[in-house]
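*Asks:* Okay, sequence plus prediction incoming.
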Amino acid sequence: MKEEFVEEEVEEERDVIVNAAGTTAAATTVVVLKKAISDFFLVRASGSLSLGTNRVFEASGGGLERLVYTYNNVLNGFAARLTEGELKMMEQKPAARPERRLQLQTTHTPDFLGLHPDMGVWKESNFGKGVIVGVLDTGVFPGHPSFGDEGMPPPPAKWKGRCEFNASDCNKKLIGARNFVSGASGQPPLDVEGNGTHTASTATGAFVKNAAVLGNAYGTAAGIAPWAHLPIYKVCSIEDCLEIDLLAGLDSAIEDGVDVISISIGFESVEFFLDSIAIGSFAAVQKGIFVSCAAGNSGPFNSSLPNEAPWILTVGASSMDRSTRAPAKLGNDEEFNGESLFQPKNFPSTLLPLVYAGANGKADSSFCREGAVEGKLVLCDRGGDIGRIAKGIEVKSAGGAAMILMNAETDGFSTLADVHVLPATHISFQDESKIKAYINSSSTPMAAILFKGTVIGSASSSAITSFSSRGPSGASPGILKPDIIAPGWYSALLKSAHPDWSPAAIKSAIMTTADLQNLEGEPIMDEKLEPANLFATGAGHVNSSRAHNPGLVYDIQSNDYILYLCGLGYTDDQVGIISRQTIKCTNETSVSEGGLNYPTFSVKLGTAQTFSRTLTNVGDAHSSYKAQIFAPQGVRVKVEPKILDFTEVNKKSTYSVSFIKIASGYHNTPYAEGFIKWVSPRHFVRSPISVSFE
């Protein structure tokens, strides 16, 4: 058909991701769009896909601006802006799809994790010196004291990134900063939301003396790896986290030479070949880069977590043993502990009239959307699609003197210390009913907020926060997720201490040495103050000292993951999208989920199942480990052999483990838990077991 370009009504354009993996490994397929008299048709052309090549992408009235990104590391593909008509035609390609929007998921933290400047892991790992930790988030405040570079050396010679701030804003700590937010080209990657600065300083913040938040939590602040180098990749604006921008940030981080990637972003559970974080992080892991992702903020509901790929360390959120106490005191002298970071010194502890925002009966009024509350202390329900701080803004604007924020039932005892705009406290759901009962029993209910500052030694240390997303994994139920819980990023220290370890070995060290108890020696609790299950804790709470020297590790190579993907039943093209290779699963020996050399077990038990695992000795050359079995209720667990002997470092030893359902076993829940523990005189290596019964 003769090509003819004509003017017509312009359709609204959308971004689409095109992945050319599974076609050829050597060349990338480029889509060239041309407009015909009455329709669109596609012409496929092969060639090099590099930004700035004029013939990469052609379109009527469009040109290169229709090409949003080309990806050189995370995908054999590109992102392009198409109209709906073009998109319908592109969707016929199995590797082309519209983009998705993603969600954004201290002074005492190092001490809580057992990190001390003069001894132990922190000193032995040289505080993360020489490691480059790339953070993908909302950008950064470059002048923040956590990013000062006093005493730091220049970044390693392999660093290839750049700084899009003024040259003076970057230094030997903040070594790079780029903005990948669509529509913000040429703007510096400044953090206007705050999340990026928070995550970056938690991971790599420098030592800052005399730090505090509004006079609370006073001390020396530091990130987990205070001497690590930090490049920032802004992939989220205050409104959006776009998938194509995240991929561009990942692509750049890999190209720039980072050692660790931290991502506090995610979206709903999808199969891995549709999951951009899974795809991009696989490319990173293939190059030896460790990837740590947040488990998400959709808890406490089961099967609510993103970032489920086994090559990612999926980190759930837990509390510390520190709180900023702000009790609510009622007119009947009852007191209920709450939290707030904003603790004004001049706020009187005298009783104020207490009102419940939902007492007027208006729809959603209990969430403090509106109301006349002049001079009163207002009781607000949490939720209603209004943020915790935003509720305080509403109360203050209506003349309210103070606020008590009450948990919903799903949040239980999990409270948060916020920087409120007015005197406020956040209390548990269990106290909510007592306060409401008091209001209903009194003709003149009164209350006050008492500010008691920072308290160390909270009994709820290491508790799971209510918002932390839970397993089981939807994309791969045979892999137990999350992997670990922690209040900070620890992997950078292990990368510094063990630069030759693979990402899987580092991950194994963190998981198999984790704590199952809090500082008081009690089980780790959930938001209801009940023992948390494995779908909340994963392998447990990170133990920095033991992880540094685990004795044994479960190692996994990139090809093992490819065989695992084949075992999931993915097509060759789908596996190729993730691996960026031409794959023929029929020519490979597929590995089941349970057969992957993972540090944990997630077993769906009908008939008996047997799996094998291989442990690598990274401890004493001559060592012997004996198996201890803590079987889940109703399950018989058999391990062979029961003793593993090692005679040299890096020697491997394989064992098998069988799971047999006991016919007479009592099952009061659909799940049961246990673990296998390999013990030597100096080490233990523990693998949790989660069993679901068919």
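*Replies:* Nice, thanks for sending it over. Numbers count the residues shown, from 1 in each chain.

*Asks:* going forward, measure contacts between C-alpha atoms and count neighbours the same way
*Replies:* Will do.

*Asks:* Provide the secondary structure category for the closest residue in space to L250 that isn't next to it in sequence.
*Replies:* Using CA to CA, 6 or more residues apart in numbering and skipping the chain neighbours, the partner closest in space to L250 is G280 (6.2 Å). Per DSSP: H, G, I helix; E, B strand; the rest coil, the local secondary structure of G280 is helix.

*Asks:* ok, and here's another one to check against it:
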Amino acid sequence: MDNWAVKHHINVYKSPKNCSLEHGQLRWRELLFDNLVCISNVGQAASYLDRDFVNYVVLGNEKHFKGPSLSSGEMPEGKFYPLINAVEAKAVNASDNLAPAAIKSAIMTTANTRDSTMHPILDFTNVEATPFDYGAGQVNPNDAIDPGLVYDTTIDDCLNFLCARGYNNTQLKKFSNKPFVCAKSFAIIDLNYPSISIPKLTIDGPVTINRRVKNVGSPGTYVAHVKVPEGIAVSVEPNTLQFNNVGEEKAFKVVFRHIGQGQHQGYVFGTLIWSDGKHFLRSPIAMKLG
């Protein structure tokens, strides 16, 4: 995301308190719960629009939000700004069958982490930014039209996530009209989300996360590529996925091991990319070393 724009034109509001942050700050740590990070996007939809119009967002509980698509001035508190909506609309127009979670995946996994000069994005102090600053990256609408693969988070995924957080049947009924049986082996980190978060990684043992990807493009073979700091070992099983049909979905797991001797402490970051040579499905990784 362009630092000048962040400093001068975009206020980022955190949920659920809807309190504004200082200009130029992106506090992704505010999205932590139980030390689990959900890395998402802050989009620059205004960069691709030439006019202001009203957007509507409807949540699963039928609660409606209304707000302008962009603002050329200050963004006062108490208003809702679905800036990403225009990019989602572009993705929907290109792929009418994509579910909302798949559209979000397409936007996140095709986002850029380099600026227009192909250098790493900097934070508001001009230090190289991390996923805690830019989320999944700067939105790239043209690539989001054709992501190749998507992480299609289902209702069952979300309900199992709530189960893993300790929600009981009474609480689950607020989110689902149907009876739901929690999966016995589901872990919080297994939510089929386009980013990967490891709340604690120690030298005592590996951590395994599970994901699924769905083909929304042409047939192809995707190979996994992982970039992590020194002292972290990662294996993807399987590391090659073959897709023959649209809608075909395949599972994989990623095993993380801390093999260092204390060179890194706190949060470190990496990237998982699935690529067939044409598409590059990029997932940010955040790990807290203990």
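*Replies:* Structure received. If you're wondering where the values come from, they're calculated on a predicted model, not measured in any experiment.

*Asks:* one step back: can you find the partner of the residue nearest to L250 of the first structure in the second structure?
*Replies:* In the second structure, no residue is matched to G280 of the first structure (TM-score structural alignment).

*Asks:* Go through stretch 487-501 of the first structure and flag the buried ones.
*Replies:* 487-497, 499, 501 (16 or more other CA atoms under 10 Å).

*Asks:* make that stretch 276-285 of the second structure, sorry
*Replies:* Along stretch 276-285 of the second structure, these residues count as buried under the neighbour rule (16+ other CA under 10 Å): D276, H279, F280, L281, R282, S283, P284, I285.

*Asks:* and the residue nearest to the spatial centre of the second structure, what is it in contact with?
*Replies:* In the second structure, the residue lying closest to the centroid (CA atoms, centre = their mean) is S40, at 3.6 Å. Residues near S40 of the second structure by CA atoms under 8 Å, 6 or more residues apart in numbering: M108, G135, A136, S195.

*Asks:* Quick check: of those residues, which has the highest neighbour count?
*Replies:* Counting neighbours by other CA atoms under 10 Å, M108 leads the contacts of S40 of the second structure with 31 neighbours.

*Asks:* check contacts around the spatially closest residue to it that is not a sequence neighbour.
*Replies:* For M108 of the second structure, ignoring the flanking residues on the chain, the nearest one in space by CA to CA, 6+ apart is A136 at 5.4 Å. Going by CA under 8 Å, 6+ apart, A136 of the second structure touches I39, S40, N41, M108, T109, A111, N112, T113, S195, S283, P284.

*Asks:* which residues touch the first one?
*Replies:* With CA under 8 Å, 6+ apart as the criterion, the residues that contact I39 of the second structure are W28, P131, F132, G135, A136, S195, P284.

*Asks:* For burial, what's the neighbour tally of N559 of the first structure?
*Replies:* A count of neighbours around N559 of the first structure, defined by other CA under 10 Å, yields 11.

*Asks:* That one matches what in the second structure?
*Replies:* N559 of the first structure maps onto D156 in the second structure, by TM-score structural alignment.

*Asks:* Now name the helix or strand holding that match.
*Replies:* Counting by DSSP states H and E, the element that carries D156 of the second structure is helix 155-164.

*Asks:* residue in the first structure matching the residue nearest to M108 of the second structure?
*Replies:* Checking TM-score structural alignment: A136 of the second structure goes with A539.

*Asks:* Likewise for A99 of the second structure?
*Replies:* A99 of the second structure maps onto S502 in the first structure, by TM-score structural alignment.

*Asks:* State the distance from that match to A509 of the first structure.
*Replies:* Noted for S502 of the first structure: a distance of 11 Å to A509 of the first structure, by CA to CA, to the nearest Å.

*Asks:* mind listing the helices for the stretch 151-290 of the second structure?
*Replies:* 155-164, 169-172 (DSSP state H, counting those that start in this stretch).

*Asks:* Same question for the longest one: list its buried residues.
*Replies:* Taking 16+ other CA under 10 Å as the neighbour-count basis, helix 155-164 of the second structure is seen to contain the buried residues D157, C158, L159, N160, F161, L162, C163, A164.
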